[in-house]
Every structure is written in structure tokens, then in C-alpha cells.
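Q: this one's structure only:
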């Protein structure tokens, strides 16, 4: 506990996926939320006007066949053991089983393979190509869930890339060139989600990510810094249709943007 008689908590991303934010109230460190304002209510005056565009791409025939096979293995195991994956406790129970049950480990691996296939779907790159050509005069950040995909995009489209492996000096140089306009786009995994000052961008493209509202809000925030041009920012979200990404997309957008 602290000796301060009064305590005030300020944050742009209060909720956590693991519900740990509830501990603030339960432990008495900070009381309940007394005031909050949605992003939409700040847009136009304190933040840039913005729009979100949700795009879905089909898996190729080979990708669909592989995805259905791997996802089927995962779902069969989960359904057989009746894990309630809608609750954090249910998923933790599933993970606990994977530590001693070979079928459980196979199910976990199958889930990870299915997720990776959806995250890196071939047609996502085709859609990305179209968007980068459309926004070639804009300042664009491409968000991915892992380093390998970020590097693949960097090589495919000849754009600078920042991951947690990028040395500090190199990262600083890339961000400075992005700020001055020498670089108009860059690819990144999760390292730019928070904690690093990123120059103003007006286009964000999410190719993959978690179900975390916190991560989604941070990525949206990267394109909402007001600029002299006052042009609306755009956040694109590209997901593989009829995959786990549909659920992930819905979860992370809840309560962050209007109508989600």
C-alpha cells in the first residue's frame, strides 16, 4: 500500500485480456472507474478523425484444407473434454492438460498451426499490395503478430522493419526517417504497440494480432495523433474468413470502436 491519501489512475487502455485490471478495485489500490471517454468522443478535437475498414480474404484451397484439418484436431479435443474456452479458466485448464496429455499437446500444436496459417494467408499479401499502392502518399504502419511475418513483408514490399530484435540505433534511425517522410511506410510486429514514441502516421494495416483490446487500442492510437493536414486516419484490419480470426477480431474491437 501507499501512504498517499489520494490516488488517481490515468490510462488509455484500462481493460486487460486476463481481467487483471479488476485487481485494482479488489485490492483497494484504486477505486472504481469514475470517468471514461471513448475514442470516438475525442476524435476531431483531440485526436484525428478516423475510420476503420474490416476486410476479409479467402484461404486458398490448399490453405483451407490444411486449416480445417488442424482446426478439427484442436476442436475435437476441446469438445471431448468440454473445456469452456469462453472463460479464461477454461483455456487455462486446456493448457494444463497439454502438459501431461500427448493428445492435448497435439491439439495445442494443431491450434497454433491453424492460427499461423490464418495469420499469414496468401491473399492477405495480395490485399496488402493493393492498399500500399492506394496509400503510397500516406504514412503507413503495417502491424503483424510475429517477427517472421514482419520480415517477410519487409522483403516482399521493400519496406523497413522494426521488431524487438532491431537494435536501438537502427530503430531510432528508421523512426526518424519515417518522421521526416523519407520512409512512408514500415512493418512491425508487436514492439511498436506501446512504450515507444512513434511519429505520426495516418494509415494502419493490421494483418495479424491477438484478441487483446489493449493491443487493438494501442495500434489504433498510433494513427490518431493530430496533424496539420487534418486528414482522417484509416485503420484497416485484414482477416482470413471462416477462421479463428473472426472471433479474435470481434473480441479485440469490443468497446474500443463504435459499433464493434
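A: Received the coordinates, thanks. Quick caveat: nothing in here was measured; it's all calculated off a predicted structure.
Q: drop to CA atoms for contacts and neighbour counts, all remaining ones
A: Noted.
Q: okay, helices next: where are they in this protein?
A: 22-26, 39-42, 61-81, 88-98, 102-119, 122-134, 147-157, 168-180, 213-221, 244-253 (DSSP state H).
Q: show me what the third one packs onto, helices and strands only.
A: In this case it means helix 61-81. helix 102-119 (3 or more C-alpha pairs under 8 Å, 6 or more residues apart in numbering; DSSP states H and E).
Q: and the helix it packs on, which residues are buried?
A: By neighbour count on 16 or more other C-alpha atoms under 10 Å, the buried set for helix 102-119 is 104-111, 113-119.
Q: packing partners of it?
A: Packing partners of helix 102-119 (3+ C-alpha pairs under 8 Å, 6+ apart): helix 61-81, helix 88-98, strand 233-240, helix 244-253.
Q: I'd like to know which of the ones you listed is closest to residue 181.
A: strand 233-240 (16.6 Å; C-alpha to C-alpha).
Q: residues contacting the closest one, please?
A: 48-59, 118-119, 121, 124, 201-208, 220, 223-224, 245-246, 249 (C-alpha atoms under 8 Å, 6 or more residues apart in numbering).
Q: please pick the buried ones from these.
A: Buried among those (16+ other C-alpha under 10 Å): 48-50, 52, 56-59, 118-119, 121, 124, 201-208, 220, 223-224, 245, 249.
Q: so for the protein, the centremost residue is which one?
A: With distances taken as C-alpha atoms, centre = their mean, residue 209 lies nearest the centre of the chain, 3.5 Å away.
Q: gap between the nearest residue to it once chain neighbours are set aside and residue 224?
A: Leaving out its chain neighbours, the residue that sits closest to residue 209 by C-alpha to C-alpha, 6 or more residues apart in numbering is residue 145, at 4.6 Å. Going from residue 145 to residue 224 by C-alpha to C-alpha, to the nearest Å gives 21 Å.
Q: ok, back up a step: quick one: the residue nearest to the centre of the chain and residue 149 touch, right?
A: No - if you go by C-alpha atoms under 8 Å, residue 209 and residue 149 don't touch, sitting 11.4 Å apart.
Q: second structure follows, compare the two:
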């Protein structure tokens, strides 16, 4: 009788025994097609979904590989019906194909004619397709390429897009590799993306996603539009491109709230692109301002809905999404899949860590009690008020002070959600505070002071969740978060994972109030990191403070 780490169930759940000697290998093997749902101490629960299986199929995995993985690691016989369902679900991908026809331009072609008949009878495809060329092929207007792919995913028949791309306006871009070279996984990510045409590259924070973007630009050798989260991120991209490529500062434009430059490489913020004037998106002309050959989406897991709508019209352009996690709390992973493209490359965090490219990290959850005087007020509070009460508990201040003292001499970030809590903490520990209200210039000044070691502790709001390069940070203390956001937890851990000069371990602390929604949300936030192989050690705050 095999004694594998996995229990495969007919309801499409997979139960992984964390302490099993094969657990790490099994986790890596199922990651391309299974999504982690729950990650308590001993048994992690994964689920098989159509989108996960189609993503694996688009990335080159076939049903045989998925089935063999389950058979290899399963402790008990795998339900036959589930294996059949996996094969049939994965076989749905690619029965419809978007192709470039020599006479009719863009067409939707079916290798299975009844499938085409089925989707054409749907009201959702009305207006997206034109006349039939023959019984297996129908004309598609180029402007509907993205919208049609969205609809087909929702109908359960995801199309394989083989229609190709326009080259866009040529612009010479090369990597400047005199003093550095791409890491093997970065080069592999670029090659895999370029071969696939469009899609998403998933790499841990600190693993050099910007370098992958620069590598893709060097392949395209064309005008490039880069969409980023904020102005600080835009300027970091500009500085990195000047450093790593043959581009000059004059060739790179910033399109943000403060500047409106359109150049061969233009870096635009989500905020300015999605801003409206009298109900109209006034900056969409940027998408047509040049004949872009490549569009880069930084932090693709954070793309706002209007950017998806814009992207639906950009299907003839090569598109590269960059992210540390494809988890979206709004459930729009299918939009990323259909409009940006499937996952083309995914490097597990622990694999990159073992190669020395990101720092090893120790995750600790510090649990404290809600003061007795507040327990009745918490119990009788409205549900929407309970999280704020629990996550801003004053007792967290003493824990933060203790942790900063424990890591004296190390660069430390204190991260939270609520501004009044952060203002109190900044004053209590004597550290500068960065929030959304902090000007871009002041943020850059404080971040630079932190990088240079002139500032040892920074208190930051969620503006520092993403796209902030602070390689010296080695300790992060999280006091509150955006409810149960898995993507935010990953981003916050990522702030401290740049490899350290002395090779030391990074420390990530989540300070949580037990027996409250603060603890419930913390457990949910930790799911993605658990999938990557990170385990949280639980420490009692009283025991921690007693060490002082």
C-alpha cells in the first residue's frame, strides 16, 4: 500500500500532509494546476478548478502529467471519475482557436464543430463574431478579440489564441550586461514568455521581475508601454532600465499625475490611466499615442477593472504581466488568463531561495489577548467595526517596541492599515511615517535614507506593499492588514526578501489579536505563503515580552 502525502478526493479537493517526507516535492508538483484553499498546521487543502487546469494546459502541461502526479503522490486510489473529469476539462482548452486567416483576417476556428455551434448559440457571443466562412470557422472583428476570449472562458470553452501579434513601432533596446548578467531563471522566464507570445511571469518579490521586463523589451526591440502601480514605482522602473539597458533617460517618459510624457518607452501609473473627468477616461488616448510593440503590466494581480477593459482592445500587442502571486481577492483571475495571457513561467519561492537569489525568511505570528475591558465592546460591535477594534489593539505597541529592540541594528519596517494606529506607532518608536498622503519626493527621500542606513526603522501604510525596492530591509512587523488579503501578505513578506550581503535570515512578524476576526483574517492571509512552503511559528505575546 503506497504511503504518499496526498489524499485525492472525488469532490476535487486534495489534502496534503505537511509533515510527510515527500510533502515539499508534492507541493511543487501540484502547484501548476491546484490552488491552495486552507493551510492550518498539519493538513493543507488544495482544490482542482477548471481555470487552474486550463492554465496548466496553456503552460504546456497535459492531462497525463496531472494524472500521473496525483497517482504518484496519492496515499489511496484516486477516484476514477475525477481522473476522467481532469482529462475532459483540460481537453476543453484549444478546441476553439483564434487564427489569422489569409483572406478573412482574424477568425475563430473549431477543431470540434459542435462546440462552435454551442458557443455561437449563446447570447454572450452575439455581436462578437461575423459571418461563417465554413462549418468550422467564423470571422471575428479584430476589435473583439479580447472580449470574445473573455466570453469563451466564462462559457467553459477557452480559446487558444494563435492569431499572432503586430510588431509595433521598432525601437532599438538591448541589455547592458557589462557588469552583470541575467540569472538563469530570469533568462528562462524571458524565453518562455517570448515563445508563448503573451502571458504572465510569476516570480517572488526580490527575484528581479524588472529584469525580466527589460529582457522582454530587448527581445521585442519596439516601443513599450509599462503600466505600474504608482509614481514611486514608475521612477524605480526608469532608473533600473537606464542602469540595465541601452535606453537613455531621454527615451523614457513618465505618464503620471505630475508628468505627461509620451516617449518610445512610456511608464504610466494605474491611477492616471483610470482617472475620469465627467465620467470619461480622459487618458486612454495614451494607448493609441504610439504603435506599441509591447505592453508590460507590473503587479498584474492589482490591475483595476478599467485596465482590463482597455486590455481587451490591445490583443494584437504582445502583453507581459509580472507578479509575485496570481491571487486576486476580487476573483478576476479568469480576466488575467483571457486578456493578459496564461501563466508562462512560475518559480516557487523556496526554489529561488535555495539558489541564494532571495533571502531565507522566518515567519512568526505573535498572538496577544484583547484587553478584558474591550471584550464586551468587541462582542457587541457591528461586524464591520470588529476588525478595526481587534487589529488596532493598543497592546500591539509594546510588542512592536520589543521586536524592534530585539532586532536592534537591523533595518526594520512596521507595516499597517489604519493611519491613526500608524501615527501612534511612529511616535511610540520614534520613526518616520509614510502614508498615501506623503508626497512622492518625501517618500523617495525617506526610502533613500532607509537604503543608506541613515534611518533604521520606517512605519509604512499599504503604499509600501508593492513595487518598493528596499534591499536592506531584513525585518517586517505587520500590525494590521487589508482584511484577509493573501496577495498583500505575500507582498509584505517580499519587502524583506532581497538577498542580504551577509546571507542572514529575514524575519516577518504578524502581530495578531487572538479569538477575534484579526486572527481569522491572519489565517486566510497566510494561505499563499503556506503554498510556497513558509510555516508560521506561533508565539504568545506575554512570553515574548517576558524575555525583555
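A: Looks like it came in fine. No experiment lies behind these values; they were computed from the predicted model shown.
Q: structure 2: which residue goes with the residue nearest to the centre of structure 1?
A: Counting by TM-score structural alignment, residue 209 of structure 1 lines up with residue 481 in structure 2.
Q: over to residue 134 of structure 1?
A: Aligned partner of residue 134 of structure 1 by TM-score structural alignment: residue 406.
Q: could you check how far its match is from residue 507 of structure 2?
A: Look at residue 406 of structure 2 and residue 507 of structure 2: by C-alpha to C-alpha, they are 11 Å apart.
Q: which one's more surrounded, these two?
A: residue 507 (21 against 12; other C-alpha atoms under 10 Å).
Q: in structure 1, what residue corresponds to the more buried one?
A: Checking TM-score structural alignment: residue 507 of structure 2 goes with residue 234.
Q: what's the distance between its match and residue 112 of structure 1?
A: 30 Å.
Q: any idea how far residue 118 of structure 2 is from the residue lying farthest from the centre of structure 2?
A: Within structure 2, residue 134 marks the point farthest from the mean C-alpha position, 41.2 Å out by C-alpha atoms, centre = their mean. As for residue 134 of structure 2, its distance to residue 118 of structure 2 is 15 Å (criterion: C-alpha to C-alpha).
Q: next: residue 517 of structure 2.
A: According to C-alpha to C-alpha, residue 517 of structure 2 and residue 118 of structure 2 sit 46 Å apart.
Q: cool, and residue 43 of structure 2?
A: Applying C-alpha to C-alpha to residue 43 of structure 2 and residue 118 of structure 2 gives a distance of 41 Å.
Q: have a look at those two and say which one is more surrounded.
A: residue 43 (17 against 11).
Q: am I right that that one is in contact with residue 14?
A: No - at 9.8 Å, residue 43 of structure 2 does not count as touching residue 14 under the criterion of C-alpha under 8 Å.
Q: show me what contacts residue 228 of structure 2?
A: So residue 228 of structure 2 contacts 234, 267, 268, 269, 270, 297, 298, 299 (C-alpha under 8 Å, 6+ apart).
Q: now, of those residues, which are buried?
A: 234, 267, 268, 269, 270, 297, 298, 299.
Q: out of the residues you listed, which is nearest to residue 286 of structure 2?
A: Closest to residue 286 of structure 2, out of all of those and judged by C-alpha to C-alpha, is residue 268, at 9.0 Å.
Q: please report how far that closest one lies from residue 225 of structure 2.
A: 7 Å.
Q: again, but for residue 528 of structure 2
A: Taking C-alpha to C-alpha, one finds residue 528 of structure 2 at 30 Å from residue 225 of structure 2.
Q: in contact with the counterpart of residue 466 of structure 2 in structure 1, which residues?
A: Using TM-score structural alignment as the criterion, residue 466 of structure 2 maps onto residue 194 of structure 1. By C-alpha under 8 Å, 6+ apart, residue 194 of structure 1 lies in contact with residue 218.
Q: just to revisit the earlier point, and the helices and strands packed on helix 102-119 of structure 1: which comes nearest residue 154 of structure 1?
A: strand 233-240 (17.4 Å).
Q: quick check: that closest one compared with structure 2, mean distance?
A: For strand 233-240 of structure 1, the mean deviation from structure 2 after alignment is 0.4 Å (mean C-alpha distance after the TM-score superposition for structure 1).
Q: quick one, that strand and helix 244-253 angle?
A: Relative orientation of strand 233-240 of structure 1 and helix 244-253, computed by axes from the mean of the first three to the mean of the last three C-alpha atoms, to 10 degrees: 150 degrees.
Q: list the buried ones in strand 233-240 of structure 1?
A: Buried residues in strand 233-240 of structure 1, defined by neighbour count with 16+ other C-alpha under 10 Å: 233, 234, 235, 236, 237, 238, 239, 240.
Q: and these, which two are the farthest apart?
A: Among these, 233 and 240 lie farthest apart (C-alpha to C-alpha), at 23.4 Å.
Q: check contacts around the match of residue 209 of structure 1.
A: 416, 417, 462, 488.
Q: kindly recompute the last result at 10 Å.
A: 387-388, 391, 415-418, 461-462, 488-489, 492, 510, 518, 521-522, 525 (C-alpha atoms under 10 Å, 6 or more residues apart in numbering).
Q: tell me where the stretch 101-250 of structure 2 has helices.
A: Remark: helices assigned in the stretch 101-250 of structure 2 by DSSP state H, counting those that start in this stretch are 113-120, 145-154, 184-196, 209-220, 231-244.
Q: residue 36 of structure 2: which of those helices is closest?
A: Residue 36 of structure 2 lies closest to helix 145-154 among the helices of the stretch 101-250 of structure 2, at 21.6 Å (C-alpha to C-alpha).
Q: secondary structure and distance to residue 344 of structure 2 for the buried ones among the contacts of residue 228 of structure 2 - can I get that in a markdown table?
A: As requested, these are arranged in a markdown table below (DSSP: H, G, I helix; E, B strand; the rest coil; distance: C-alpha to C-alpha, whole Å):
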| residue | secondary structure | distance to residue 344 of structure 2 |
| --- | --- | --- |
| 234 | helix | 24 |
| 267 | strand | 23 |
| 268 | strand | 24 |
| 269 | strand | 24 |
| 270 | helix | 23 |
| 297 | strand | 14 |
| 298 | strand | 15 |
| 299 | coil | 15 |
